[in-house]
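In: Quick one, structure for this:
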Amino acid sequence: MNVHGLLGTAGAGATGHADSARPAVRLADAALRRDELWAAATAVADEVAGAAVVAVHGSASLRTVVGIVGCLLAGVPVVPVPADAGPRERAHILADSRAELWLGDPPANGDRLDEGSRALTVVPIDPARRSDTSYPEPDPSTTAMIMYTSGTTGAPKGVVISRRAIASCLDGLANAWAWTADDVLVHGLPLFHVHGLVLGVLGALRVGSPLVHTGRPRPAEYATAAERHGGSLFFGVPTVWSRMCDEPAAAASLGQARLLVSGSAPLPVPVAERLRGLTGLVPVERYGMTESLITVAVRSDGERRPGWVGLSLPGVETRLRPLPDASDTPAATSPAADKDVPWDGESVGELQVRGGSLFDGYLGLAEVTAASWTPDGWFRTGDAAVIDPAGWHRIVGRTSVDLIKSGGYRIGAGEVEAALLAHPTIVEAAVVGVPDPDLGQRIVAYVVGDGTTPVDPATVADFVATQLSVHKRPREVRVVEDLPRNAMGKVQKKLLTRS
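Out: Below you'll find the predicted structure:
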C-alpha cells in the first residue's frame, strides 16, 4: 500500500479517497473531517513536540483520538493509559514509561499524576483548536507507542512498538480484509488496546475509511451505526457478538455489512452459528498480541472455520516448536527444541512468529526481552496452537495457564471450552488445571448457564467425554453466575483459581 506517512495525509485517505465533506472520525455526537482532525492534532503536536514520552488518557472520546494523532504527527512516543486504570496501575505506567506530560483530563477521583516523585504537567486536549504547523514524517524505525500488557503475570510491561511495525500490521490486515477507503468502520472498543486503538483508529486513518466509534460496543449502537452511517466493517470481541445474538432486531441490521471481525478472545462456535442465522455473516477471526500486533487472520474472501484464526498475514512467518515435556524441562533446552512440530491440525506446539509487525522490546527489561526471542530470531508467543497442512491456525491457549498436564496427557483448555459451549444449557465456559496429587493436574470447568435450564455438572462432564477423548473430560464442573473478564472480554483465569 502506497501511503505517505504512518497515517496517510490530511487531505485524503491512503487509497486516494478525497471526499472532504465526510467525517473521518465520529464519536457520539462529535465528528471531525480529516482536515479538521489533522489541524486539531497538529495543535496538540505543537504542545508536545520535543517531549521524550507523553501519556494519553485513553477515554472513549474524540479528545483521545486527537491527542494520539497529535503525538504521532510530532514523532513523540505515546503511552495510552487505560481509562479504567486504578491509582496503582496508573502510577506504575507513568513511572515506568517516564512520561513527561499527561494529555487529556486528569483522573476524576482527584488522584495525583506522578512520575516518580515529580507531578506531571496536564495538557488539556481541545478538538476545536487548529494549527497549520508542518511536521516532517519521522523515521519508520522510531517508537510510535509504548503499550502496557495486562499484568497477569506481574507488573504490566511496556511494549515498545515502532511506526514501521504498526504500518506493517495494518497493511497486512487491509490486504486480508480488502479494507479500503470505501468502507465505514464501526466499533465501540476501548481506545487503549491494540484492537480498538491500533486497528480501530490508526487502521481506519491509514486506510482512509471513516470511523464511527459507538462509545460502547452495544447492539443498539451498532445497529444505529449500520443504518444511519452505512457501517460496512464491524469490530467486536466475543462478548459483543454474543450480546448481539440476544437482540435479533439489532443483529438483523448488520446483514448489510460487508465484514464482521471478532478478536481478543476465541469466538465460541455456537455464537458464530447464531450470527450466521441472524445476519447471514460469520465473523472473521484474527490472532495477535501486544508484542506482535496482528499476525494471523481469516481473509474476507476465504472460508469461515469457527474456532480457527486463519492464515499468516503477508510478511509474517509462523512455526510450532515443542512444548515443555512432562518433567517441566524448558522447551528451549529440550533435546527436541530445534525441531518443528508438524502442521497436521492435531499436534500442539508453542506458536512462534517473526515478521515486520513485531515489537522492539520491553521497556527497560533487556533480560526479559532477550528471553522472549529464540536464538534464531523468532518471538515466543507463549501460546499453544495447532496448524493444519493448509496453514490454518487454531489457538489452544496460553502455555502458562491453558496447557493442562493431566495423567500424562497434554490438554488444551480451549478445546475443552469449545466442547462445553456446544452444550445447549451453557453460554460461557472457562477451563483450568488445578493441582492434583494423583493426576498432576485435574481439569476443572467453570460454566455459566443460560438462565432457563439448571446445569447438571455430571451431565455436562459426560457430554464433553462424548465430544472429545475421555481423558479430556472435566473432573469438576463448577456453575457460576459470571466469569471474571478484563476490558477486552478475556477471561481472567487466575482470578478463578483463587476462588
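In: Please make it C-alpha for all contacts and neighbour counts, starting now.
Out: Fine.
In: How about the contacts made by the closest residue to residue 496 other than its chain neighbours?
Out: Nearest in space to residue 496, with sequence neighbours left out and distances taken as CA to CA, 6 or more residues apart in numbering, is residue 484 at 7.5 Å. If you count contacts by CA atoms under 8 Å, 6 or more residues apart in numbering, residue 484 has them with 491-493, 495-496.
In: could those go into JSON lines alongside distance to residue 422 and secondary structure?
Out: Rendered in JSON lines, the data for the contacts of residue 484 read as follows (distance: CA to CA, whole Å; DSSP: H, G, I helix; E, B strand; the rest coil):
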{"residue": "491", "distance to residue 422": "18", "secondary structure": "strand"}
{"residue": "492", "distance to residue 422": "21", "secondary structure": "coil"}
{"residue": "493", "distance to residue 422": "21", "secondary structure": "helix"}
{"residue": "495", "distance to residue 422": "24", "secondary structure": "helix"}
{"residue": "496", "distance to residue 422": "22", "secondary structure": "helix"}
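In: Could you also give me the structure for this next sequence, so I can compare it with the first?
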Amino acid sequence: MRIAEGHHPITVDSTTLTRSDLVAAAGAVSGALDSISRVAVLATPTMETVLAVAGALRAGVEVVPVPSDAGSAELAHILADAQPQAWLGAAPADSHGRPVLPVDVDARSAAVEVDVPAEQVAFVLYTSGTTGAPKGVLLSHGAIIAGLDALAEAWAWTSHDVLAHGLPLFHVHGLILGVLGPLRTGSGLIHTGKPTPEAYARASASGATMFFGVPTVWSRIAAAPEQAAALRSARLLVSGSAGLPVPVFERILQLTGHEVAERYGMSETLITVATRADGVRRAGWVGVPVNGVETRLRDEAGAEVPHDGESIGRLEVRGDTLFSGYLNRPEATSETRTSDGWFRTGDVAVIDADGLHRIVGRESVDLIKSGGYRVGAGEIEASLLGHPAVLEVAVVGVPDEDLGQRIVAFVVPATGVSGSDELADKLTAYVGDELSAHKRPRAIVFTDALPRNEMGKVQKKRLTR
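Out: Here you go, the predicted structure:
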C-alpha cells in the first residue's frame, strides 16, 4: 500500500516525522527484509511500530501484529500458528528463538516499493478468541485498500484532515483504520499514546479534525466537560467496537456540538457499515453499507427478514473488504460462507426502511428467544446503561421451561449505588417503559464485575454456567 502525499506530519506518542521522512524511514525497513516473507510486530503505540508495519507492507512482507500486553499462552499460540520468521522492531523478553530485526526511526533509504498483487496477504490478524483459541485472519492488500477507500468516501476523509486517537495498534480500529487510513488518504495523524480526555483536547489544539474512540473513551470524555468542549472545532467524531450508549451520545452532543458517527465491522470484514459524514446519526445505529459492500438479513430458515427497523435477522455481508480465510483452518473458513457466497458475520441486526443498521449482538449469546419473541440483548443493555444507577451490564437468555429463555440482566451498579430488590424493580420497569413489556428482564443480578477476556470483551457464556 503506497503512502500518499500530504502536508501534515505523522505523530505517534510525541515522535513526529514528516511524510517524506516517514517514507524514507519505511524504505530503510523494507530494504532490510530480503528473503523474509512474514514478520511479527510487537504492536506498541510507537513510531517504531508504524515504520515496521509500513516498511513490511511496502516490501510485500506479511505482518503479524502481536498485542503489546499479550500473555505467555496467547503469545506462544500466535507464534506457533503463524510461524513468523523474525520480529521486526521491538520484541518481548521471550522471543521464542526468533531473530529480532531492529527498526531505526532515524534511518533513511530510497528503497523502491514492491508492486504487490491485490490478492497477496498483508496481515495475519488474530481474533480476540471469544469462542476458543484466536484464529489468524488473512487480510489482503486489496481488501485493505478497498476498505480504506470506502471509508474515505463515506467520511469525506482527505489530505486536509488530521486524525487523532489513542487506540491500540494491533487490531482493525487502531492499526488499519487509525494508521493505514492516514497513510492512504494523505491526512495527518496524532496518536496520543493513551486515549485520555486531556490528550484528545491537546490534539484538538494541535489541529486534529477527526477523532476515533471506543465507547469507553467517549464516556470518559463525556465526564470531562472542559476537555470535551475542546473538540468543538473537530469535523467528525467516530465511535466503534461496541454500541455507544444513548446518554453518552447525548452528552457528547451537548458538550461538543457533534453527533458521534458510529460504524460496524470485524476482523474478517473490516468496516462494512458506517454512518456517513453527510448522513443521519442515531445513537446505537451504525449507518449504511460502504461502497463495494452489500448486506442482508436472514432468519434461521434462510428466508429474507424485512427491513422494518424491528425484525431481527442474521447479518450476512459480501464485498471487496472480506478476508481471504483463516490461517491453517480451511474448515473454519468454509463454515463462514453461505452456499451463494455471503459471509456469515455471526451477528444479529435490524435494518430500517432507509437502510440504517443496528447491531443487536452475537447470535450465539445475544439473540434471546423468549415467549415467542426474538429479543436482542444489545437493545436491553443500551436501555439499562441509560439509567444513572447502572455502570455496566450484560444481558443473557437462560433456559426456561415456560418461556424457552428468560431474560436476565447482570448489572454492575454505579459508584455509591447498592444493589437491592427495590433497584431491581426500578430497572425492570425502566426497560419496560423504554422498550416493550416482553423485553423486560425477568431477573436482575447485581455483581461487582463482569467476566472479560484479554481484549476486554464480556464473556457471556461464563455468566450462564
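In: TM value for the aligned chains?
Out: These two chains, once laid on top of each other, score a TM-score of 0.96 by TM-score structural alignment, normalised by the length of the second structure; 462 aligned residues with a CA RMSD of 1.6 Å.
In: Buried ones among the contacts of residue 484 of the first structure?
Out: By neighbour count, with 16 or more other CA atoms under 10 Å, those hold 491, 493 as buried.
In: Next one: the residue nearest to residue 496 of the first structure relative to residue 433 of the first structure, how far apart?
Out: In this structure, residue 484 of the first structure and residue 433 of the first structure are separated by 17 Å, where distance is defined by CA to CA, to the nearest Å.
In: Same check on residue 381 of the first structure?
Out: When CA to CA is the yardstick, residue 381 of the first structure and residue 433 of the first structure sit 20 Å from each other.
In: Neighbour count for those two, which is higher?
Out: residue 433 (23 against 18; other CA atoms under 10 Å).
In: Now do the SS call for the more buried one.
Out: strand (DSSP: H, G, I helix; E, B strand; the rest coil).
In: what's the spacing between the counterpart of it in the second structure and residue 213 of the second structure?
Out: In the second structure, the residue paired with residue 433 of the first structure according to TM-score structural alignment is residue 397. For residue 397 of the second structure, the distance to residue 213 of the second structure (CA to CA) stands at 30 Å.
In: For the stretch 1-150 of the first structure, which segments count as helices?
Out: In order along the chain, the stretch 1-150 of the first structure carries the following helices (DSSP state H, counting those that start in this stretch): 34-48, 62-74, 87-97.
In: how much does the second one stray from the second structure?
Out: Okay, so that is helix 62-74 of the first structure. Once the two models are superposed, helix 62-74 of the first structure sits on average 0.5 Å from its counterpart in the second structure (mean CA distance after the TM-score superposition for the first structure).
In: In the second structure, point out the residues matching that helix.
Out: On the second structure, the counterpart of helix 62-74 of the first structure by TM-score structural alignment is residues 47-59.
In: Please apply the same query to the first one.
Out: Under the alignment (TM-score structural alignment), helix 34-48 of the first structure falls on residues 19-33 in the second structure.
In: Just the residues contacting that stretch, thanks.
Out: 3, 5-10, 51-52, 54-56, 58-59, 61, 103-113.
In: do stretch 238-248 of the second structure as well
Out: Surrounding stretch 238-248 of the second structure, the residues in contact under the criterion CA under 8 Å, 6+ apart are 173, 210-215, 218-219, 222, 260-265, 283-285, 359, 382-383, 385-386.
In: Cross those against helices and list the overlap.
Out: Helix and strand membership here follows DSSP state H; of these, those in helices are 215, 218-219, 222, 382-383, 385.
In: Now neighbour count and distance to residue 322 of the second structure too, for those, in a markdown table please.
Out: Formatted as a markdown table, these follow (neighbours: other CA atoms under 10 Å; distance: CA to CA, whole Å):
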| residue | neighbour count | distance to residue 322 of the second structure |
| --- | --- | --- |
| 215 | 19 | 25 |
| 218 | 26 | 28 |
| 219 | 19 | 31 |
| 222 | 24 | 34 |
| 382 | 21 | 29 |
| 383 | 20 | 32 |
| 385 | 20 | 32 |
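In: Hmm, residue 288 of the first structure is touching residue 295, no?
Out: Yes - between residue 288 of the first structure and residue 295 there is a contact under CA atoms under 8 Å: 5.5 Å.
In: These two - which one has more neighbours?
Out: A count of neighbours by other CA under 10 Å puts residue 295 above the other of residue 288 of the first structure and residue 295, at 29 against 18.
In: Can you tell me which residue is spatially central in the second structure?
Out: Centrality entry for the second structure: nearest residue to the mean C-alpha point is residue 241, 3.7 Å, by CA atoms, centre = their mean.
In: what's the counterpart of that one in the first structure?
Out: Under the alignment (TM-score structural alignment), residue 241 of the second structure pairs with residue 264 of the first structure.
In: which secondary structure element contains that match?
Out: When elements are defined using DSSP states H and E, residue 264 of the first structure is found to belong to no helix and no strand.
In: From residue 403 of the first structure, how far out is it?
Out: As for residue 264 of the first structure, its distance to residue 403 of the first structure is 19 Å (criterion: CA to CA).
In: so where do the strands sit in the stretch 1-150 of the second structure?
Out: With DSSP state E, counting those that start in this stretch as the criterion, the stretch 1-150 of the second structure has strands at 10-12, 15-17, 38-43, 62-67, 86-88, 100-101, 121-126, 136-140.
In: any chance of these in TSV, plus distance to residue 300 of the second structure and mean neighbour count?
Out: As requested, the strands of the stretch 1-150 of the second structure are exported to TSV (distance: least, CA to CA, whole Å; neighbours: other CA atoms under 10 Å):
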stretch	distance to residue 300 of the second structure	mean neighbour count
strand 10-12	46	22
strand 15-17	51	16
strand 38-43	39	26
strand 62-67	36	24
strand 86-88	45	24
strand 100-101	49	18
strand 121-126	29	25
strand 136-140	26	24
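In: Looking at those strands, spot the one closest to residue 194 of the second structure.
Out: Checking the strands of the stretch 1-150 of the second structure against residue 194 of the second structure by CA to CA gives strand 10-12 as the closest, at 10.5 Å.
In: what packs against the closest one?
Out: Using 3 or more CA pairs under 8 Å, 6 or more residues apart in numbering; DSSP states H and E as the contact definition, the elements that strand 10-12 of the second structure packs against are strand 15-17, strand 188-191.
In: can you do 10 Å?
Out: Contacts of strand 10-12 of the second structure with other secondary structure elements, assessed using 3 or more CA pairs under 10 Å, 6 or more residues apart in numbering; DSSP states H and E, are made with strand 15-17, helix 19-30, helix 47-58, strand 162-165, strand 188-191.
In: which outside residues touch that strand?
Out: The set of residues that contact strand 10-12 of the second structure without belonging to it, under CA atoms under 10 Å, 6 or more residues apart in numbering, is 16-19, 21-22, 45-50, 162-166, 179, 182-183, 186-193.
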